[in-house]
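>>> test case, fold it:
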Amino acid sequence: MGIPRIAFFFVVISLVLFAASFYMGRRVKQAFGLSVRAERAGLVVVLGSVVAMILARALGLRPLGEVAFTLLLALLISTGLLLLVDLAKLGALPFKWLASRAKPTPAHAPEPVLALATEPAAPAPAPVEPPALEPAKAEAEATPALPTRRDFLTQAVTGSALLVGSGSSFYGAVFGRHDYVIEEVPVRIPGLSKRLDGYTLVQLSDIHFGTFVGDAEMRAAEELVRKARPDRIVLTGDLLDNDAKYAEMLGRFVRNIAPLARDGVVAIPGNHDWYAGIDEVVAALKAAGARVLRNDGFVIGDEKDGFSLLGVEDVWARRLSPGNGPNLDAALARVPKDLPRVLLCHNPVFFPEAAGQVALQLSGHTHGGQVNLGALQPGKLVLPYGYVAGLYERNGSRLWVNRGFGTAGPPARVGAPPEVTRVVLVSA
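You can find the predicted model right below:
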């Protein structure tokens, strides 16, 4: 990723974080009477965390970055929850107004009948001084009033948002991002030969080797691949995070896992591989013995009983390098027309274009949303077609979206456990 793009990214993120900090400060002050000094201290913590985040990325300071990102993620989750509450309140305003208009008008009390004055009015009595309060009564009246129901609800909502935000961020950073699973996905492939029934593709995606994904995560991935017993390993992009210096680690990883698969390793690039340096990523993969597919394909098995494995370039390559980008027609031209086809494409947004031309597309990119809170899955709102994680179908074709293995942005996962997918091809 170029320097201007990185700078723009951090400026936008910093503005969002400071806006969230200001909003959260106002809400906490309203709920708990936060002092001005405490409010300023919160802004200083946010500023320090943003600076620490940038330094951690630039200098590879993993512990510093993990602390900073955990604090900032807690802020964002808490802010998001409170914003949902405020939006619900705004949505309820029209109904409250209609309810108030529908209330019956109270009946007017009869006006008092004035008596005719027959005698001169008596003089007004002199004001009577109130009796002095006894000490016990004076003390009772000086005691502050108990919080109202509205105050209690405000404190409960704000406190709950802070608790959920902080707890979720801590869990995601310490446990969630290491809660690895192997997903087994049998997929029927029309026309697949019985000789290849049960052929297993083990998919890893979005490893993001970098500041927050290193040797420990690499060893965990190797062990999961060993347990999955692949015929062939497919790596579907975003193998590096944003720095080409980690290409050596990627090459080492490929050399370690290649002997675990009978037929070796196939890889395609993702958008982060372009940000880090596409030439360095491809060179590391090829030097380690992986076959890299960029608008290319080949036959697994033979031309009579095999199937075609295709790979296309990432969709973001169109913006990053004019003239590049996914070209399914070029890949199809490299294989026989009458064989079943399995496509590797990093971004699932390409599926509508590939649907009807391939039996199965394997993608990643989305991280399964990476941070989800129960039914709250922001990825479904912002990702095209709602392809976030799992199996989808369109025009007779299937799409599997892998949740990825590493992390991007905050090194945390909530409600989106990292996965290795064991795709078992079944003859239909």
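>>> hey, let's count contacts and neighbours off CA atoms from now on
Fine.
>>> after the helix or strand where residue 74 lies, next one along is what?
Residue 74 belongs to helix 62-102 when assigned by DSSP states H and E. Going down the chain from helix 62-102, the next helix or strand is helix 135-142, by DSSP H and E.
>>> after that next one, which helix or strand is next?
As assigned by DSSP H and E, the chain's next helix or strand after helix 135-142 is helix 149-174.
>>> output the contacting helices and strands for the helix holding residue 74.
Packing contacts for helix 62-102, counted by 3 or more C-alpha pairs under 8 Å, 6 or more residues apart in numbering; DSSP states H and E, involve helix 3-32, helix 36-59, helix 149-174.
>>> give me the angle between it and helix 3-32.
50 degrees (axes from the mean of the first three to the mean of the last three C-alpha atoms, to 10 degrees).
>>> got the angle for helix 62-102 vs helix 149-174?
In terms of direction (the same axes, to 10 degrees), helix 62-102 departs from helix 149-174 by 150 degrees.
>>> now helix 62-102, how far from the centre of its chain.
17 Å (C-alpha atoms, centre = their mean, to the nearest Å).
>>> could you give the angle of that helix to helix 36-59?
Going by the same axes, to 10 degrees, helix 62-102 makes 130 degrees with helix 36-59.
>>> okay, now residue 386: neighbour count?
Neighbour count of residue 386, defined by other C-alpha atoms under 10 Å: 14.
>>> against residue 366, how distant is it?
10 Å (C-alpha to C-alpha, to the nearest Å).
>>> which residues do those two both contact?
residue 379 (C-alpha atoms under 8 Å, 6 or more residues apart in numbering).
>>> re earlier: most tightly packed of the helices and strands packed on helix 62-102?
Highest mean neighbour count of the helices and strands packed on helix 62-102: helix 149-174, a mean of 17 (counted as mean count of other C-alpha atoms under 10 Å).
>>> mind listing residues that contact the very next helix or strand once past that helix?
As assigned by DSSP H and E, the chain's next helix or strand after helix 149-174 is strand 181-189. Strand 181-189 is contacted from outside by 224, 228, 340, 359-360, 417-428, using C-alpha under 8 Å, 6+ apart.
>>> switch the helices and strands packed on helix 62-102 over to CSV; also include distance to residue 400.
Converted to CSV, those look like this (distance: least, C-alpha to C-alpha, whole Å):
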stretch, distance to residue 400
helix 3-32, 29
helix 36-59, 31
helix 149-174, 24
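>>> this one as well, want them side by side:
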Amino acid sequence: MSINFRFIIPFLVFILLDVYAFQTFRVVTKPYSPQWRQFLFITYWSLSAIAYVIGIGMITNLISEKQHLITVYGRTLIMILFVTKLMSIPFLLIDDIRRLLLAVLNFFMVEKNFDTGRSRFLTTVGLAMGAAPFALLTYGALRNPYRYRLRRSKVYIEGLPEGLEGFKIVQISDIHSGSFVFKEPLLNGVKMINEEKADLVVFTGDIVNYKADEMDGLYEYFNQIKPGSAGPVYSILGNHDYGNYYRWKSKKEQDDNFQAVKDIHKKLNWSLLLNEHRVVEHDGAKIGLIGVENFSALPQFPKYGDLKKSVEGMPATDIRILLSHDPTHWDFEVNKEFQDIQLMLAGHTHGFQFGVEIPGWFKWSPSQMVFKQWAGLYQKGKQYLYVNRGFGFLGYAGRVGILPEITSLTLTGKVE
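Below is the predicted model of the structure:
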């Protein structure tokens, strides 16, 4: 039995949070009947016990990735409970500071006797602050993982030739095949892609979480994606496709997996671009389509992309479109050194799978604390970036406010 030591400390922290957060339950339920209180206590610790068992199973590798349902939803349960209790704790800490100050006053002021018991108000607020994310995250896991949303945008390109007026690009990104427990709902997304009748279909990276065999059993679904009228489905790699986040037995095993990941694209009849370009022709016009390997401006993500190499020997075209998984690539060099690239398509952020979007008015997600461009269409001068919110999910098997996305972009040279 091997032990995954990197999870031990987080697991111990989770247990401490659990015991501490239980104080909210203990105080708030005091007025309840013994039977009702017992039921709530059993529910609280039963959910925690399930999370403990799954956590221990993962730490000791007794639960393997092959036990797919348990690993995917086990991680999700652990994340939901962790966030729930983490949100409750600040109010318990405030209450404990208050109690400590009152205890000090009681020590020095003998004639006074301040109540150092827990504040029912603060613990109730703490419980409510924990209950809200519990409800939201549970709903997001049960309702939203396969609730695909089609997002349409127009991209104005000055001097666009008539042959590309109305040219439609459908983009998907971040499939993360290792996260899918249920397969049939994928067909809803495939149907939405095909119904757009695109001229060009592209995929912008992260076809797996870690391993190529995650796609086993999924080819029959993704093979139903119809290519655009202007050529095959064009694709690139994302940071997860290199296998850097998995503990391999040897370098050779990782290299073999990486080759197998690249072979996935062949099996899907997709044209994988590895720091290279293609010229796509449509109605007498030419598109220079560039695809780079993963490149990020952030230090924690790999830098395999080489944009200079990708455009070497590229003939003159009417427009240039770049496929690059990480949106930080745009500000890092695309809009500084490659201003002849009119449109870049990216993914990677997932919109954090959590946020609030009110079209035309308000857009927020924790993702924006890391990524300047994290979802939707952005413009700088005559260049555009579109960041897809992702087709799949990772870690938390759900989405709250940021639904899985299929992007449909229409090119136009006409000012509305």
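>>> thinking again about what came up before, of all the helices and strands packed on helix 62-102 of structure 1, which lies closest to residue 196 of structure 1?
In terms of C-alpha to C-alpha, the element of those nearest to residue 196 of structure 1 is helix 149-174, at 39.5 Å.
>>> can you turn the buried part of the contacts of strand 181-189 of structure 1 into a ChimeraX selection?
The following ChimeraX line selects those of these that are buried, judged by 16 or more other C-alpha atoms under 10 Å:
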select :224,228,340,359,360,417,418,419,420,421,422,423,424,425,426,427
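>>> which one of the helices and strands packed on helix 62-102 of structure 1 lies nearest to residue 322 of structure 1?
Within those, the stretch nearest residue 322 of structure 1 is helix 3-32; the backing value is 16.8 Å (C-alpha to C-alpha).
>>> mind giving me the packing neighbours of the closest one?
Contacts defined by 3+ C-alpha pairs under 8 Å, 6+ apart place helix 3-32 of structure 1 against helix 36-59, helix 62-102, helix 149-174.
>>> take those and lay them out in CSV including distance to residue 278 of structure 1.
Shown next, in CSV, are the helices and strands packed on helix 3-32 of structure 1 (distance: least, C-alpha to C-alpha, whole Å):
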stretch, distance to residue 278 of structure 1
helix 36-59, 20
helix 62-102, 24
helix 149-174, 29
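>>> nearest to residue 6 of structure 1, of those?
Nearest of these (C-alpha to C-alpha): helix 36-59, 10.1 Å.
>>> list the buried ones in stretch 216-235 of structure 1?
217-218, 221-222, 224-225, 228-235.
>>> wait, which of these is closest to residue 286 of structure 1?
So of those, ranked by how close each gets to residue 286 of structure 1 (C-alpha to C-alpha), first place is residue 235, at 12.8 Å.
>>> against residue 317 of structure 1, how distant is that closest one?
Plainly put, residue 235 of structure 1 is 18 Å away from residue 317 of structure 1 if you go by C-alpha to C-alpha.
>>> same question, residue 30 of structure 1
To residue 317 of structure 1, residue 30 of structure 1 is 48 Å away according to C-alpha to C-alpha.
>>> between the helices and strands packed on helix 3-32 of structure 1, which one is nearest to residue 335 of structure 1?
Of all these, it is helix 36-59 that lies closest to residue 335 of structure 1, at 42.2 Å by C-alpha to C-alpha.
>>> so which elements touch that closest one?
Packing contacts for helix 36-59 of structure 1, counted by 3+ C-alpha pairs under 8 Å, 6+ apart, involve helix 3-32, helix 62-102.
>>> just give me the match in structure 1 for residue 85 of structure 2.
Under the alignment defined by TM-score structural alignment, residue 85 of structure 2 is paired with residue 79 of structure 1.
>>> residues contacting that match?
Counting by C-alpha under 8 Å, 6+ apart, residue 79 of structure 1 touches 20, 23-24, 161.
>>> neighbours of the aligned residue in structure 1 for residue 366 of structure 2, how many?
Using TM-score structural alignment, the equivalent of residue 366 of structure 2 in structure 1 is residue 378. Number of residues near residue 378 of structure 1 (other C-alpha under 10 Å) recorded here: 15.
>>> show me the helices in the stretch 101-250 of structure 2, by range?
For the stretch 101-250 of structure 2, the helices defined by DSSP state H, counting those that start in this stretch occupy 120-143, 186-195, 219-222.
>>> do you know which of those helices lies nearest residue 334 of structure 2?
helix 186-195 (27.9 Å).
>>> for that closest one, packing partners?
In this structure, helix 186-195 of structure 2 packs against helix 219-222, strand 405-412, with contacts taken as 3+ C-alpha pairs under 8 Å, 6+ apart.
>>> quick one, that helix and strand 405-412 angle?
Using the same axes, to 10 degrees: helix 186-195 of structure 2 against strand 405-412 is 0 degrees.
>>> where do the strands sit along the stretch 151-300 of structure 2?
168-172, 200-204, 233-236, 270-272, 276-282, 285-291 (DSSP state E, counting those that start in this stretch).
>>> got these as TSV, with distance to residue 119 of structure 2 columns?
Shown next, in TSV, are the strands of the stretch 151-300 of structure 2 (distance: least, C-alpha to C-alpha, whole Å):
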stretch	distance to residue 119 of structure 2
strand 168-172	50
strand 200-204	51
strand 233-236	55
strand 270-272	60
strand 276-282	64
strand 285-291	59
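>>> and the corresponding residue of structure 2 for residue 333 of structure 1, which of the three is it?
When structure 2 is aligned by TM-score structural alignment, residue 333 of structure 1 is paired with residue 312. Assigned by DSSP: H, G, I helix; E, B strand; the rest coil, the conformation of residue 312 of structure 2 is coil.
>>> against residue 345 of structure 2, how distant is residue 312 of structure 2?
20 Å.
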